[in-house]
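Trainee: Mind looking at a prediction? Sequence and model below.
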Amino acid sequence: MKVTAEKIEGSKVVLTIEAPASVVDEALDKAYKSVVKRVNVPGFRRGKAPRFILERHIGKDALYEEAMKEVLPEQYEKAVEETKIEPVSEPEFDEVNFKQGEPLKIKATVYVRPEVKLDDYEELSVPYEVQAVTDEDVDQQISFLRERMASLSPLPEDQALEKGDFATCHVRGIEGGAFKPEVDQELSYVEAGGQYGFVPGLTEALVGMKKGETKEFPATYPPAKEGGEPRTAMYSVEVKECYRKNTPSDEELVKNLGKENLDEVKEDIRKRLTAMREDLARRVHSQKVEEAVLTKGSVEIPHVMIERREEELLRRFAERLQEANTNLDAYLSSTGKTVEDLRKDIHEEAEKDVRRDLILDAIADKENVEVPEEAVNEVMEAFARQMGRDTDTIRTTLQMRGALDSIVSDLRRLEVLKKLAVKAAEKAGTPLPLEVKKTEEVEQVDKDTAQEAQPAEEAKGVAEDAAAQETQVAPPEKDENPLG
C-alpha cells in the first residue's frame, strides 16, 4: 500500500492511496459471497448462483458498488493511520480506480485538525476577586430568616390593614373607566402596600380597609396605541380576611435554628456566605481566563468543525425546549424564525467554542497535560448516579459510542484551564485559594450530560443548603450580584 498526504489549502488534505490488485479481487469475491446469499436468482438455490450469473442478473456495477462500500472506508482508515493525520470531516472520494486485475487507486479529500499558533499564554494575568462579607450582609440574611420564619395571625375585625399586613380578597372589574376589566377573582394573602402586580393599585387600596369592607379604586394602564393617553379602569375589592405577620424574636430565631445564641447564627451565616462567594469568584475567574485564552492563539478553523458545533448547539436547544414541554417546530412558528436563522444566531458561539477547544488542546500538548484517572472515575460515577447504573456499564457504553474520548478531551481542557487560572491569578498578585471543590470538574466536563451549576442557583442554594443544616441563609438581593 502506497499513501501520500498533500495539504492543498487551509486544513484540507488530499490522500492518494494505491493498493495492489489483490485488494480489488478480494473485495469483489467478498461482495459476491455476501450478495449471492441475499438475492434470488432464477434457476438457482439462494447462495448457489455462480458469480458470472449473479453479475448478469444484478449487473456488474451493482456488485462493484457493493465491494467498494467496504473497501473504500477500509483503505481510507489504513491511510489515515499511516499518515497520522487527524481528520475532522468525512472524506470525499474524488477519484476511484476500482477494476478487477488492476491496482486500486483512490484520491480522497478530507479536512484535518488545523494547526494552532500559540501566543504568550504564559503571560496571562487575571485577578481573582472575592466580594467580602460585611456585617450588613449578615444582618440582611438575618432579616431574611425572620421573614422565612414569620407566621400570620388573623386581625380583629375592627382593626384596619396596615402596610405589610395581608388580606384575602375578592376583586372584580366594574364599569366607570375606559373599559370594563374581565376580572372576577378570589385572591389569597395579598400584601397591603406590597408589589403584587395582578391589578394595578390593588395593594395600595387595601391599606386602611377592614374585614367585610368594599372599596372601588382606579387602575392605570398603558395607552392602547403608541402616543396615546394612559387608560384608567375601575375595580371593586372586598376584604374577606385580614392577617398580620409576626416575625420571631432573637431568642425564638436562635431556638428555631438549634443554636446557642445569635452570634453563633451570624458566624454560621458568615461562613456560608464566604464559601459561596469564594466559589462564585473562582467560577467567574475561570470564565475570564477562558475568555482571555481566546486571544492567545491563532488558527484557521475548517467550516465543518463550526458546522458540527452548530448542530450540537441546536440539538441541545431542542432538548431544552422539550424539557419545557414544547419543541423546535413550535418555537420556530411562534418566533417566525427558520432553522437557518437559528444557525446564524449561534454561529458566533459555535466558532468561539471550537477556537477555545483548539487553543486549549494546543496548550495541553505543549505542556504535556495528562488527565488524572481519578477525574475520569469521578465523571463515570456522576453519570452512574444520574442514570441509576453501575460505573463499569457506563464506561463500557461510552466507549462503544465513542464518547469516552470526548469526555477525556473535555477533562484535559479543564486541567489546562485550572493550571492557567492558577498562574493567571498569581501573575495578577491575587493567588487562588488552595481548596478546590472536586465536583467542579464533574459538573463542567460534559455540558450535554452532566448537570452544570448555575451562578444564580448557587446564590439561591445557600439558603437551601443552610436549611438542611438547620441554619438558613438568604440569596443576595438583586443589587448584590456575586458575578459583578
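Mentor: Structure's in. What do you need?
Trainee: contacts and neighbour counts: CA atoms only from here.
Mentor: OK.
Trainee: What are the boundaries of the helices in the stretch 1-150 of the chain?
Mentor: Counting by DSSP state H, counting those that start in this stretch, the stretch 1-150 of the chain has helices at residues 21-35, 51-58, 60-83, 135-148.
Trainee: no no, the stretch 201-350 of the chain
Mentor: Using DSSP H, counting those that start in this stretch, helices in the stretch 201-350 of the chain cover 202-206, 250-257, 262-293, 303-323, 328-335, 339-367.
Trainee: Using JSON lines, lay out those helices together with mean neighbour count and distance to E435.
Mentor: Shown next, in JSON lines, are the helices of the stretch 201-350 of the chain (neighbours: other Cα atoms under 10 Å; distance: least, Cα to Cα, whole Å):
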{"stretch": "helix 202-206", "mean neighbour count": "22", "distance to E435": "49"}
{"stretch": "helix 250-257", "mean neighbour count": "15", "distance to E435": "28"}
{"stretch": "helix 262-293", "mean neighbour count": "19", "distance to E435": "10"}
{"stretch": "helix 303-323", "mean neighbour count": "16", "distance to E435": "32"}
{"stretch": "helix 328-335", "mean neighbour count": "12", "distance to E435": "42"}
{"stretch": "helix 339-367", "mean neighbour count": "17", "distance to E435": "23"}
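Trainee: another one to put next to it:
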Amino acid sequence: MKSAVETLSPTRAKLTVEVPFEELKPSLDAAYKRIAQQINVPGFRRGKVPPMVIDRQVGRAAVLDEAVNEVLPKKYVEALEANSLQPLAQPEIEVTRFEDNEALEFTAEVDVKPEIELPAYEGLEAEVEDIEVSDEDVEEQVNALRERFATLRDVERPAADGDFVVLDLVATKDGETVDGAEVSGMSYQVGRGGMIDGLDEALVGLSAGEEKVFTSELVGGDLVGQQVEVAVKVSQVQEQELPEYDDEFAQLASEFDTVEELSVDVRERLGRGKRLEQAAAARDAVLEALLEKVEIPLPESIVTDELNARRQNIEQQLAYAGITMEKYLEDEGQTIDEFEAELERRVRDAVAAQFILDEIAKKEELGIDQNELTQHMIRRAQQSGQDPQEFVNHMVEHNHIPDLVQEILRGKALATLVEAAVVKDASGNVVDLKNLRPDGSIGEPADETEAGEESADAASEDEAKDDAEKSAEA
C-alpha cells in the first residue's frame, strides 16, 4: 500500500491511498464467503456456492463493492499510522479509481490534531486573589444554620419580605386554567423567587384571607412567553423565629459546646472552601498563562460541535430552572451577541487547553494503571449519582474508556503544569497547591499518583460545571 498526505490546513489533511489489488484478495475472499451464506442456489448447499456462480447470480461488481467497503477502514487506519496523523473526526472518504484486477485508489479528508511546539512551561507565573473570610461570611453561614432550626409563628399582620405564607394560586388564560399552574395550601417564603414573576410583589402587604390578581408571563410549558392572569390567596402569614445563637444552640446544632468553638469551626470550613476556589482559579490562571505563549490552530468543526453542545446544555439548564434565555441575558446584562462571543471564547480556550495538555502528557510520558482508571470511574459515577457498576458498563459498551483515560492524563498534565508554576496571591504569598487536600486543608506532601488523581478529578469537575453551572445558578 502506498499513501501520501497533503496538508490542507494546520488542522486538516488529505490522504491519498493506493492499494494493490493483491491486498484486496483477503477481503474479496471474505466477501464471497459472506454472500455464499446469504443466497440459495439450487444444487449447492448454503455457504458452498462457488465464486463463479456467485458472479453469475449476484454479480462480480457487488462482491467487489463489499470487499472495498471492508478494506477501506483498515487501509485508512494504516495510512493514518504511516503518516503519524491523529484524526479528530470522521473522515470524508472518496474512491477515486477502482476497476477489477486493478489497484484501488481513494482519498480521505479529515480534521487532525495540530502539531504544537510546546513553549517552556516550568516556572510559569500566575496570581490569584487572597483568601479572605470576613465576619459577614461567618454570620451568613451561622444564620443559614439557625434557619435550619427556626420555627414559624402565625402573625396577624400583612406579609413582609422574608415571611412565610400559605397560599392558593391559579393561573388562567382567557378564563381557562393553565395546565400545571394551580396549587393549593403551599408554603412559600416571600422574596425567595423562582416561581412566577410578580408573585413576591403581589404577596407583600397581603394579610390572611386576602387575595390579589396580577399579570405574569409564563417561562415554561405550552404557553411559554404568553401573558396569563394569576390569582393568589393567602390563608396564613407566618413569621420565622430564629433560635438564639448561644451555647445551648451550639450544642443542639453541632458537636461543639460553645458558640465560640462553633464560630471558629465555621470560619475554618469557609477558609477551606475558599482555598479550593483559589486552587481552581490558580489552575485556570496557570493554564491561561501558558496558552498566551503559544498559538494553537483549532479545527473549526470541533469548535462548532462543542459550541452546539454547550449551547444546548445551557438551554436545558435554563429550561430546568424555569428561565428563558431572554430573561437570563437580561439578568446578566448581556446581549445575545455578547453571550455568543463569550461562549465561543470559552470553547476555543477549552479546546486549545485540551490540545496543549495532551502534548504535555505525551512529553512527560505520563500514564495510568487499572486502579487509577477504576477509581476515576467510581468517582465519576458518584458525582453523577449513578450506580458505579452501571456507569462502568455504560462506559465500556459505548467505548468511552479512551475518553476517560484522556481525562486522567489531562488531569495529570495539568497537575504537572501547576506544580511547576509559581503562583502567588495578591499579597505576594506563594500558594501551596501541591499539598492541597480535597477538603481544602493543607497536608503532608502527597505521592505522585495521589496528586495526579486529585488533579484529574478537579479538572474533570471544572469541565462539567462550566457554562451550564453558571446558567443554573442564574
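Mentor: On my side now, so go ahead. Values in this document were obtained by computation on a predicted structure and should not be read as measured data.
Trainee: Please identify which of the helices of the stretch 1-150 of the first structure is closest to V171 of the first structure.
Mentor: Nearest of the helices of the stretch 1-150 of the first structure to V171 of the first structure, taken as Cα to Cα: helix 135-148 at 26.8 Å.
Trainee: in that closest one, what counts as buried?
Mentor: Neighbour-count burial for helix 135-148 of the first structure flags D137, V138, Q140, Q141, I142, F144, L145, R146 (criterion: 16 or more other Cα atoms under 10 Å).
Trainee: Can you name every helix or strand that it contacts?
Mentor: For helix 135-148 of the first structure, the packing partners by 3 or more Cα pairs under 8 Å, 6 or more residues apart in numbering; DSSP states H and E come out as helix 262-293.
Trainee: average offset between the helix it packs on and the second structure?
Mentor: Superposing on the second structure places helix 262-293 of the first structure at an average distance of 1.9 Å from its equivalents, by mean Cα distance after the TM-score superposition for the first structure.
Trainee: gap between A233 of the first structure and L432 of the first structure?
Mentor: Going from A233 of the first structure to L432 of the first structure by Cα to Cα, to the nearest Å gives 58 Å.
Trainee: residue in the second structure matching D279 of the first structure?
Mentor: Mapped onto the second structure by TM-score structural alignment, D279 of the first structure lines up with L276.
Trainee: roughly how far apart are its match and A458 of the second structure?
Mentor: L276 of the second structure is 10 Å from A458 of the second structure, by Cα to Cα.
Trainee: Relative to P200 of the first structure, which of the buried residues of helix 135-148 of the first structure is nearest.
Mentor: F144 (26.5 Å).
Trainee: How many residues are close by I85 of the first structure?
Mentor: 16 (other Cα atoms under 10 Å).
Trainee: likewise G428 of the second structure?
Mentor: Neighbours of G428 of the second structure (other Cα under 10 Å): 12.
Trainee: Helix, strand, or coil at it?
Mentor: coil (DSSP: H, G, I helix; E, B strand; the rest coil).
Trainee: how about stretch 15-33 of the first structure: buried residues?
Mentor: Within stretch 15-33 of the first structure, the residues scored as buried using 16+ other Cα under 10 Å are 15-19, 21, 23-25, 27-28, 31-33.
Trainee: Turn those residues into a markdown table, including distance to A324 of the first structure.
Mentor: A markdown table is the format used below for those (distance: Cα to Cα, whole Å):
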| residue | distance to A324 of the first structure |
| --- | --- |
| L15 | 47 |
| T16 | 50 |
| I17 | 51 |
| E18 | 54 |
| A19 | 54 |
| A21 | 58 |
| V23 | 54 |
| V24 | 54 |
| D25 | 56 |
| A27 | 51 |
| L28 | 53 |
| A31 | 49 |
| Y32 | 52 |
| K33 | 52 |
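Trainee: for the residues you listed, which one is nearest D361 of the first structure?
Mentor: Closest approach to D361 of the first structure among those (Cα to Cα): L15, at 24.9 Å.
Trainee: Pretty sure that closest one sits against A108.
Mentor: Yes - at 5.1 Å, L15 of the first structure and A108 qualify as touching, with contact defined as Cα atoms under 8 Å.
Trainee: The alignment partner in the second structure of I301 of the first structure: what's it in contact with?
Mentor: Mapped onto the second structure by TM-score structural alignment, I301 of the first structure lines up with L298. Residues in contact with L298 of the second structure (Cα atoms under 8 Å, 6 or more residues apart in numbering) are T11, P114, R348, V351, A352.
Trainee: and which of those is nearest to L199 of the second structure?
Mentor: For those, the nearest to L199 of the second structure is R348 (40.7 Å; Cα to Cα).
Trainee: Okay, the residue mapped onto that closest one from the first structure and I301 of the first structure: tell me how far apart.
Mentor: Aligned counterpart of R348 of the second structure in the first structure: E351 (TM-score structural alignment). Distance, E351 of the first structure to I301 of the first structure, by Cα to Cα: 8 Å.
Trainee: Then K245 of the first structure?
Mentor: From K245 of the first structure to I301 of the first structure the distance is 62 Å (Cα to Cα).
Trainee: and E330 of the second structure, how many residues sit next to it?
Mentor: Summarising burial for E330 of the second structure: neighbours were counted as other Cα under 10 Å, giving 12.
Trainee: how close does it get to R148 of the second structure?
Mentor: Computed as Cα to Cα, the E330 of the second structure to R148 of the second structure distance reads 33 Å.
Trainee: can you pull the contacts of the closest residue to G193 of the second structure other than its chain neighbours?
Mentor: Spatial nearest neighbour of G193 of the second structure, excluding adjacent residues (Cα to Cα, 6 or more residues apart in numbering): D200 at 6.8 Å. Counting by Cα under 8 Å, 6+ apart, D200 of the second structure makes contact with D161, V190, G191, R192, G193.
Trainee: closest to L72 of the second structure among the residues you listed?
Mentor: The nearest one, if we look at the contacts of D200 of the second structure relative to L72 of the second structure and count by Cα to Cα, is G193, at 58.9 Å.
Trainee: Need the contacts of D200 of the second structure in JSON lines (columns: neighbour count).
Mentor: What follows is the contacts of D200 of the second structure, written out as JSON lines (neighbours: other Cα atoms under 10 Å):
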{"residue": "D161", "neighbour count": "14"}
{"residue": "V190", "neighbour count": "19"}
{"residue": "G191", "neighbour count": "16"}
{"residue": "R192", "neighbour count": "13"}
{"residue": "G193", "neighbour count": "12"}
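Trainee: just these now: which is nearest K2 of the second structure?
Mentor: Distances from K2 of the second structure to the contacts of D200 of the second structure, taken by Cα to Cα, are shortest for G193, at 67.0 Å.
Trainee: and the closest one, which of the three is it?
Mentor: Going by three-state DSSP: G193 of the second structure is coil.
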